[in-house]
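Undergrad: Prediction below, plus the sequence it came from.
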Amino acid sequence: MSFLWAIIAGLIIGLLAKLILPGRQPIPLWLTVILGIIGAVAGNALATAFGVRDTGGFDWIRHLLQIAVAAVLIAAATPVFAGRRR
């Protein structure tokens, strides 16, 4: 069941990351999900390193770190994938 939640979280985080990036990112949905999952895991690691992973209430900082990492990954993958499609 945690695998299913990782895919759902990766989809949400990846789509939010694509929303904050300017312009259009011509990458497929499956790559968005994978980069969202990687961003979520790396964002959790950063939040743990900064000591903000488990806070009282909603973990805004952790989720912002997850989305930021996913956005960086999507921004880095966009030119690579766009170059392959030509």
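TA: Received the coordinates, thanks.

Undergrad: C-alpha only now, for contacts and for neighbours.
TA: Fine.

Undergrad: Kindly tell me how buried residue 80 is, as a neighbour count.
TA: Using other CA atoms under 10 Å, residue 80 has 11 other residues around it.

Undergrad: need the helices for the chain, in chain order.
TA: All helices of the chain, identified by DSSP state H, fall at 2-20, 29-50, 60-85.

Undergrad: this is the comparison structure:
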Amino acid sequence: MGILSWIVFGLIAGAIAKFILPGRDPGGIIVTILIGIVGGFLGGWIGSQVSGTGISGFNLMSFVWAIVGSLILLLIYRLIFHRSHA
């Protein structure tokens, strides 16, 4: 699957990750979009490592991996942000 596909998956996955983990995050929608895009790439890499084959195409598993990557990054982002201001 191409980079453009992971960016689109990431945009949607970032919004879903924010829905799953609601809360006040600095940066608003822009940070959520960026976390989603990078999370899509992270999810694609994790999915490739777990399955042993590349993640390809617009399918349910690719989308799930993009959401997983976005959730991981959102949690890391919140941990770093809360520690720096605690």
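TA: Alright, I've got the coordinates. Since the model is a prediction, treat every value here as computed from it, not as a measurement.

Undergrad: Superpose the two chains and report the TM-score.
TA: Overlay of the two chains. TM-score (TM-score structural alignment, normalised by the length of the first structure): 0.67; 80 aligned residues with a CA RMSD of 2.8 Å.

Undergrad: follow-up on the earlier one: give me whichever of the helices of the first structure is most buried.
TA: Highest mean neighbour count among the helices of the first structure (mean count of other CA atoms under 10 Å): helix 29-50, with a mean of 19.

Undergrad: Now tell me what touches that helix from outside.
TA: With contact meaning CA atoms under 8 Å, 6 or more residues apart in numbering, helix 29-50 of the first structure is reached by 6-7, 9-15, 17, 53, 61-63, 65-71, 73-74.

Undergrad: change it to 6 Å
TA: 10, 11, 13, 14, 53, 62, 65, 66, 69, 70 (CA atoms under 6 Å, 6 or more residues apart in numbering).

Undergrad: In space, what's closest to the aligned partner of the fifth one in the second structure - neighbours in sequence excluded?
TA: The criterion is TM-score structural alignment: under it, residue 53 of the first structure has residue 55 as its aligned partner in the second structure. With sequence-adjacent residues excluded and distances taken as CA to CA, 6 or more residues apart in numbering, residue 55 of the second structure is closest to residue 48, at 5.7 Å.
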